[in-house]
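Student: Mind looking at a prediction? Sequence and model below.
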Amino acid sequence: MTILVTGAAGFIGYHLSDRLLREGNHVVGIDNFNSYYDIKLKEDRFAMLESHPNFQGVRLDIASYGDLEGLFNKHAIHTAIHLAAQAGVRYSITNPFAYLESNLLGFGNVLEACRRHEVSHLIYASSSSVYGANEKMPFSVHDSVDHPVSLYAATKKANELMAHTYSHLYGLPTTGLRFFTVYGPWGRPDMAYFSFTKRIAEGVPIQVFNEGRMRRDFTYIDDIVEGIYRLIGHPPKPDPQWNRERPDPGSSYAPYKVYNIGNNQPVELMRFIRAIEDKLGKQAVMEFKPMQPGDVQATFADIDELTRDAGFRPQTTIEDGIGRFIDWYADYYNVQSDKPSETAANGEVPV
């Protein structure tokens, strides 16, 4: 079947498109190649996808409805997987209009195109950031998420509300995925694991926020892709037990569903840094900083719903995942590791 992937030159979009192609699907991948981070990385991802005969790559901005409508007129889209968005919590504080255009106008255009062309299932990227000021752990889709702490988070919560409206009004099946700190090869350079690796490899100090007292539900890219793939053929159905007097935020009387997709095992930031040090064979020089505006101290995903409905269960430890990322990083950027061979054998962190 023909599957549309928006943000196909992005980190998750590239890996998902690659999986879909390997499974025999035809993929229409679109991206606007914005300059939020290194465009060469996006170009290289896209070039690998374009080498596949079943991939149709289109350079297109979802903020332009006319261009998007033209794409849907040209291709019989069966399923749409919407991953294109302006990412980043801190960037949303200094560049709010990028988020309003891409995450709100752009997502509205995608919804409208999907309903006009009767797409069978829209899967879209939400974010763990929607939990905002919530402190009850693990984060559950059944909890209220009405107190975002960044504009980025607010746009993702808005996406969920917009999707529900289209599910209600037009019967469009929509599934929102709240991603929890995705990492791995071909990742985003603005993410901590990427910048930490670069700086540690170069002997440059790294900034460790909140004095290192941070916990994240780091989720390896292959696990994320597996979860998305399992949901494609399972569009949500109305929940007959949904109660209007006690409304459950995670489901609906409409064909609408929201899932957490995370590792379900939060990792201390210092363990995360040690995994990078061990793989590189170099110690980090750390500069401890206070919490940044828009950040949260911890994320921890309750994935029971996704496990029940799709059999999703992440398999990758932080040490294995970081190891695979750094192997890719060293190859892509031609970085030499200082790690002695005996360290590889016994797993000790250099001192």
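Tutor: Received, thanks. Numbers count the residues shown, from 1 in each chain.
Student: use CA for all of it now, contacts and neighbours both
Tutor: Will do.
Student: In contact with the closest residue to H52 other than its chain neighbours, which residues are there?
Tutor: Spatial nearest neighbour of H52, excluding adjacent residues (C-alpha to C-alpha, 6 or more residues apart in numbering): L21 at 7.6 Å. With contact set as C-alpha atoms under 8 Å, 6 or more residues apart in numbering, L21 has these partners: 27, 52, 54-55.
Student: Would you state the strands of the stretch 1-150 of the chain in chain order?
Tutor: Applying DSSP state E, counting those that start in this stretch to the stretch 1-150 of the chain gives strands spanning 2-6, 26-31, 55-59, 79-82, 121-127.
Student: second one coming, line it up with the first:
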Amino acid sequence: MNTKKPILVTGVAGFIGFHIAKRLLEMGMTVIGIDNLNDYYDPMLKVARLGILQDYETFRFTHGDLADLVSLEQLFYEHEFDYVVHLAAQVGVRYPIEAPVSYSKSNLVGMTHILECCRHHNTKHLLFASSSSVYGTSNTMPLAETAPTDEPVSLYAATKKANEVMAYSYSKLYQLPITGMRFFTVYGPWNRPDMALFKFVEAIDAEQEVTLYNYGKMMRDFTYIDDVVDVISSLMVNRLNTDKVVPFELYNIGSNNPQTLFDFISVIENTMGEKAKLNLHPIQAGDVQDRWADVTKLKSNGHPLPKTSLQEGIQSFVDWYHSYTHDA
């Protein structure tokens, strides 16, 4: 990567933020990470991730909130980042039903402040996290980047759609190179506890019921974290086509290998050598039936495609889970 300046990773104590920061540090980059360490899930998991990153001499952590524009501007003045990987967000498709204001602050105000700082400080490339949830109830599978995204079924999805539109506007107005990344059900070691894999493994390990919505018939495009980091790294270093009027792109980041939740549970059972006690429910508000990615655009632009099998990925997570919970 052609930069001697630090790279900013927002949401660095989060699941994907931690993994991309670790990869960049392993590549010899200097990483400035920012995170507000909120309590949406156990902050001790975030602290544990940070502990690993802080073992690298070229890592610096800032405990801060992107809603604080003054502090964020100061960070940009100090480092003049060439590359920014914006992953900080309030996540979850059901939580906004309980706490909608937190999504506006984190996902809309925070994104606006990042865009402002990037355009004032001549950032060479901003990459930001969008989500497959922007596709809403679209049922044309697999989902290509050109599929409609005008009917989000959750507030979280609505904020991510808004992020894409905001980024497009800034890119067009200020010729700012921006790449949006629509993640599809990312999983692996250090996963969030509110995600399906963590919850399922935790329940099976404790011999408790596993709750499956839509009676386990939903299909998801489970995408292993190392494969996601490979794609992000490739997107960072492969600059956008400078001949384009608007240096803005959106990419699906998924495995294009959909699995039903029943199949997903079956692989977990085989990996753990234990049977799940299933508790079946109707689909929840904010969820959609099926969702998986068309990755033709990734492939045609020379980026790596996810390759880790579900069996390999779940084994890695289960190994990490037992290690983490044993040491906790």
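Tutor: Sure thing, it's come through. Not measured: the values here are computed from a predicted model.
Student: related to what we said a few turns ago, can you add distance to L269 of the first structure and mean neighbour count and give the strands of the stretch 1-150 of the first structure back as TSV?
Tutor: TSV is the format used below for these (distance: least, C-alpha to C-alpha, whole Å; neighbours: other C-alpha atoms under 10 Å):
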stretch	distance to L269 of the first structure	mean neighbour count
strand 2-6	31	24
strand 26-31	32	24
strand 55-59	37	17
strand 79-82	30	24
strand 121-127	20	24
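Student: so which of those strands comes closest to F325 of the first structure?
Tutor: strand 121-127 (21.9 Å; C-alpha to C-alpha).
Student: With the second structure overlaid, report how far that closest one is off on average.
Tutor: Its matched residues in the second structure lie on average 0.2 Å from strand 121-127 of the first structure after superposition (mean C-alpha distance after the TM-score superposition for the first structure).
Student: Point to the residue nearest the middle of the first structure.
Tutor: For the first structure, the residue nearest the mean C-alpha position is F179 (4.9 Å; C-alpha atoms, centre = their mean).
Student: Tabulate the strands of the stretch 1-150 of the first structure (CSV), appending distance to M270 of the first structure.
Tutor: CSV is the format used below for the strands of the stretch 1-150 of the first structure (distance: least, C-alpha to C-alpha, whole Å):
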stretch, distance to M270 of the first structure
strand 2-6, 34
strand 26-31, 35
strand 55-59, 40
strand 79-82, 33
strand 121-127, 23
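Student: mind checking which of those strands is nearest A344 of the first structure?
Tutor: When the strands of the stretch 1-150 of the first structure are compared by C-alpha to C-alpha, strand 121-127 sits nearest A344 of the first structure, at 35.4 Å.
Student: quick one: that closest one aligns where in the second structure?
Tutor: Mapping strand 121-127 of the first structure onto the second structure (TM-score structural alignment) gives residues 125-131.
Student: now the matching stretch: how far from the chain's centre is it?
Tutor: Relative to its parent chain, stretch 125-131 of the second structure has a centroid offset of 9 Å by C-alpha atoms, centre = their mean, to the nearest Å.
Student: Residues touching that stretch, excluding its own?
Tutor: Applying C-alpha under 8 Å, 6+ apart, the contact partners of stretch 125-131 of the second structure are 82-87, 118, 157, 160-161, 163-164, 176-184, 236, 239.
Student: ok, now stretch 92-100 of the second structure?
Tutor: Under C-alpha under 8 Å, 6+ apart, the answer for stretch 92-100 of the second structure is 102-103, 154-157, 285-287.
Student: Tell me the buried residues within the residues you listed.
Tutor: Burial by neighbour count, judged by 16 or more other C-alpha atoms under 10 Å, picks out 103, 154-157, 286-287 from the contacts of stretch 92-100 of the second structure.
Student: and of these, the nearest to Y215 of the second structure?
Tutor: Checking those against Y215 of the second structure with C-alpha to C-alpha, the nearest one is D287 at 12.8 Å.
Student: Map the closest one onto the first structure.
Tutor: So D287 of the second structure corresponds to D295, using TM-score structural alignment.
Student: Now do the SS call for that match.
Tutor: coil (DSSP: H, G, I helix; E, B strand; the rest coil).
Student: dump the residue contacts of it.
Tutor: Residues near D295 of the first structure by C-alpha under 8 Å, 6+ apart: 89-90, 149.
Student: what about it, distance to K198 of the first structure?
Tutor: Noted for D295 of the first structure: a distance of 22 Å to K198 of the first structure, by C-alpha to C-alpha, to the nearest Å.
Student: ditto for I224 of the first structure
Tutor: According to C-alpha to C-alpha, I224 of the first structure stands 24 Å off from K198 of the first structure.
Student: same check, this time on G321 of the first structure
Tutor: 16 Å.
Student: Also I322 of the first structure?
Tutor: Using C-alpha to C-alpha, I322 of the first structure is found at 13 Å from K198 of the first structure.
Student: Name the residue in those two with the higher neighbour count.
Tutor: For I322 of the first structure versus K198, neighbours defined as other C-alpha atoms under 10 Å are more numerous around I322 (25 against 19).
Student: Check the secondary structure at the aligned residue in the second structure for the more buried one for me.
Tutor: Using TM-score structural alignment, the partner of I322 of the first structure in the second structure is I314. The three-state assignment at I314 of the second structure reads helix, by three-state DSSP.
Student: In contact with I314 of the second structure, which residues?
Tutor: I314 of the second structure touches 188, 267-268, 271, counting by C-alpha under 8 Å, 6+ apart.
Student: Show me which of these is closest to T308 of the second structure.
Tutor: Of all those, T308 of the second structure sits closest to G188, with 10.6 Å by C-alpha to C-alpha.
Student: and F59 of the second structure, what does it touch?
Tutor: F59 of the second structure is in contact with 25, 30-33, 53, counting by C-alpha under 8 Å, 6+ apart.
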